[in-house]
Structures are given as C-alpha cells and as structure tokens.
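>>> below are the sequence and a predicted model; questions follow.
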Amino acid sequence: MAATDRAEYCGIGIRGVAIGIDSFVWFALLFVAITVTGVVTGQVETGAQGVHTSLSGTPGSIALGLWVVLTLGYHALCEWRFGKTIGKALVNIRVASTDGSAPSLGAALIRNVARLVDWLPSLYLVGIAGMVLSDRRQRLGDRLAGTTVVSD
C-alpha cells in the first residue's frame, strides 16, 4: 500500500491558507525583482525619504518576468528539497508523489510551471476545478507531475 493511500489528501481550504501565507514570500520576491532590475537598469533613486524604484516599459516587464521565475523557483525548490513551502510547513501539509515518495526536481518544476495555468482565468479557478474533480484533490499541475498534497 502506497503512503498516499493512507494519507489525507488536502483540499481547497487548507491549501488556500498555505498559499495565502506564501503570498508574503511572493511580496518579498517582488521587492527583490524590482530592486535588482532597478539597480541593473539604473532606475533606483535615493534621497532623504528613502529608496525609490520606478519601472515601466521593458524594465517593468523584465522585473515581472524575474518575479515569476523567482516565485516558481521558490515553490519548486522548496517542494523538491523539503516537500513543502513555508506556507505548507506552517499548516502541516506537504507535496508527495502519488506513490508517497518525495517529489523529484522535475515533478516539482512541472507542478509549479503548470501553476500558471491553474491560476486561470483568475483566482485559481482551473486549479480549484481540478481539485474538485479529482479523487486525490489534484490540481492540473499535480496531475501532470504525478504529485498530490497530503497532511504531514
């Protein structure tokens, strides 16, 4: 019997709490992306009121792309290395392969790149529909990667 056969699959609620917690990490990574892009493009201003970065056009697009890469990397690396992000750790859930083992780096990357589709059209609607229609409460990214989220 596989470990995930005995595990409690996690649904929308607890996963939503975890992603809410992780959104604080996303905000910090957005700050990093904007600051790094501003420094590289020379669009950082310092003054008596602090540091200000105003990006638009190509630098703004670069910062957005960097932020997407950083957030996907955060999720993929944490889930591969530890089975969980900070948000998942705080609510005691983890990512596992469908056979109960730890996810591979490839599986973690697949499930997190597919997160971009799961977010469509907004507010994670594709991901929620996938969880509702799955016996293992898997979103599209989980199905493609052969993973699921279980109680720790």
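Arrived safely. Numbers count the residues shown, from 1 in each chain.

>>> can we go C-alpha only for contacts and neighbour counts from here?
Fine.

>>> show me the contacts for residue 111.
76, 140-145, 147 (CA atoms under 8 Å, 6 or more residues apart in numbering).

>>> typo on my end, residue 94
79, 83-84, 88, 149-152 are the contacts of residue 94 under CA under 8 Å, 6+ apart.

>>> helix, strand or coil for it?
Using DSSP: H, G, I helix; E, B strand; the rest coil, the structure places residue 94 in strand.

>>> if we ignore the residues flanking it in sequence, what's nearest it?
The shortest distance from residue 94 to any non-neighbouring residue, by CA to CA, 6 or more residues apart in numbering, is to residue 84 (4.9 Å).

>>> in a strand, the one you found, correct?
No. Residue 84 is assigned coil when assessed by three-state DSSP, not a strand.

>>> that one contacts residue 78, doesn't it?
Yes. Contact criterion CA atoms under 8 Å: residue 84 and residue 78 qualify, at 5.7 Å.

>>> for the protein, which helix extends over the most residues?
Counting residues, the longest helix found in the chain (DSSP state H) is helix 12-41.

>>> can you point out the buried residues in that helix?
By 16 or more other CA atoms under 10 Å, the buried positions in helix 12-41 come out as 12, 14-15, 18-19, 21-22, 25-26, 29-30, 32-38.

>>> middle-most residue in the protein, spatially?
Note on the chain: the residue nearest the mean C-alpha position is residue 75, at 4.3 Å, using CA atoms, centre = their mean.

>>> ok, second structure coming up, stack it against the first:
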Amino acid sequence: MTSNTHDRCGVGIRGVAMAIDSIVWIALFMIAVSAVGLATGELQTTSEGIETNLEGGPAAAGLALWLAVSILYHTLLEWRWGKTLGKYLVSIQVTRPDGSSPSFLGSLLRNVLRLIDWLPVFYLVGIVTVAVSKTDRRLGDRVGNTVVVRP
C-alpha cells in the first residue's frame, strides 16, 4: 500500500483534527497543572471545585509537563495507530510517504517540531508550510518523513 493510492490532506481537514485534539490538550493541561499542584501543595479544594494557582518554578514545571505529555500523546498514537483522536474522528492518518506506518523516531520528530509549526500563533508556520508544499507536508512531516492521508 503506498500513499500514492491515498489522498494527501491539506490544511482544512487537518485543522479540524487539530481542533478536536485541542480538547484533549486542554484536558492534558488540567491534569498536568493539577499534578504539579498536588506535588507542590498548591492544589486546593474549594466550594466551587479544585483550584491550582501555580507561579514561578511550579508554573514552569506544569507547562513543561503538559508539553511533554501532549507530545507523547501525539507521538505514541500516531506511531502505534497512525492517528490521534482528532484524526480518527475525521478519518485521516499519518503514514510514511510509501504508505507504511511511521517509525517511533519519525513520529517523535514530527511532534517535537509541532512546537515550531505552532509559531508564531495558531499553527501559522504549519499552515503556511502545508499550503505552499506540493506534497501537503508541514515542517514536522518533512523532518519526520511522514504524510497525512485519507485512507
């Protein structure tokens, strides 16, 4: 099976998948901040629920944990099944250009570079690189040797 038999995905459908995955990112953020809050004693139960107010080092640790878990979410799901929840719901997947499954390293590189593709805001670098690419690949796809296709 080669990706030549599949339609490569442009900005639109990938954006829908990313929007769905953003809900997962928000949940992961809440979990990461709460975990750091629990570890630092900044997690408090109020009449309105659970609150965590992190500043300085603990806030940086919460952010770093969230970024690591978010990258791991994408890396593991795309490496193992070719898709995250968002990609699953819109019926697209990540493959190598020859149609085979991405390697773990390729998936990891693809997703670490998501941090650059996100710049300067709202995936602007990623959107522009997909839009101007003849192969519909963002920077992370190019470095990770992946493509996003509709099987």
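Perfect, thanks for sending it. It should be emphasised that the depicted structure is a prediction, and the values quoted were computed from it without experimental measurement.

>>> distance of the residue with the largest distance to the centre of structure 2 from residue 122 of structure 2?
Going by CA atoms, centre = their mean, the residue of structure 2 most distant from its centre is residue 47, 34.0 Å out. The gap separating residue 47 of structure 2 from residue 122 of structure 2 is 35 Å, by CA to CA, to the nearest Å.

>>> hmm, back to that, now do the contacts for the residue nearest to residue 94 of structure 1.
75, 78, 93-95.

>>> cool, residue 30 of structure 1 as well?
63-64, 67.

>>> quick check: it vs residue 55 of structure 1, distance?
When residue 30 of structure 1 is compared with residue 55 of structure 1 (using CA to CA), they lie 13 Å apart.

>>> ok, residue 3 of structure 1 next?
To residue 55 of structure 1, residue 3 of structure 1 is 48 Å away according to CA to CA.

>>> more neighbours: these two, which one.
Neighbour count, other CA atoms under 10 Å: between residue 3 of structure 1 and residue 55, residue 55 has more, with 18 against 13.

>>> pretty sure the more buried one belongs to a strand, no?
No. Residue state for residue 55 of structure 1 (three-state DSSP) corresponds to coil; a strand is not indicated.

>>> that one and residue 43 touch, don't they?
Yes. Judged on CA under 8 Å, residue 55 of structure 1 makes contact with residue 43 at a distance of 7.1 Å.

>>> distance of the closest residue to residue 107 of structure 1 other than its chain neighbours relative to residue 72 of structure 1?
Distances taken as CA to CA, 6+ apart place residue 145 nearest to residue 107 of structure 1, at 4.7 Å, with adjacent residues excluded. To residue 72 of structure 1, residue 145 of structure 1 is 15 Å away according to CA to CA.

>>> quick check, residue 134 of structure 2 in a strand?
No. Going by three-state DSSP, the assignment for residue 134 of structure 2 is coil, not a strand.

>>> which ones are touching it?
Counted by CA under 8 Å, 6+ apart, residue 134 of structure 2 has zero contacts.

>>> just the one 5 residues further on next, same as before
Residue 139 of structure 2 sits next to 110, 113, 117, 126, 129 when contact means CA under 8 Å, 6+ apart.

>>> highest neighbour count among those?
Top of these by neighbour count (other CA under 10 Å): residue 110, with 27 neighbours.

>>> so what's it closest to, chain neighbours aside?
Leaving out its chain neighbours, residue 110 of structure 2 is closest to residue 140 (CA to CA, 6+ apart), at 4.0 Å.

>>> the one helix or strand that neighbour maps to against structure 1, how far on average?
Residue 140 of structure 2 is part of helix 139-144 when elements are defined by DSSP states H and E. Here the mean offset of helix 139-144 of structure 2 against structure 1 after fitting is 0.4 Å, by mean CA distance after the TM-score superposition for structure 1.

>>> in structure 1, which residues correspond to that helix?
Counting by TM-score structural alignment, helix 139-144 of structure 2 lines up with residues 140-145 of structure 1.

>>> follow-up on the earlier one: widest-spaced pair of the contacts of residue 84 of structure 1?
75 and 93 (13.7 Å; CA to CA).
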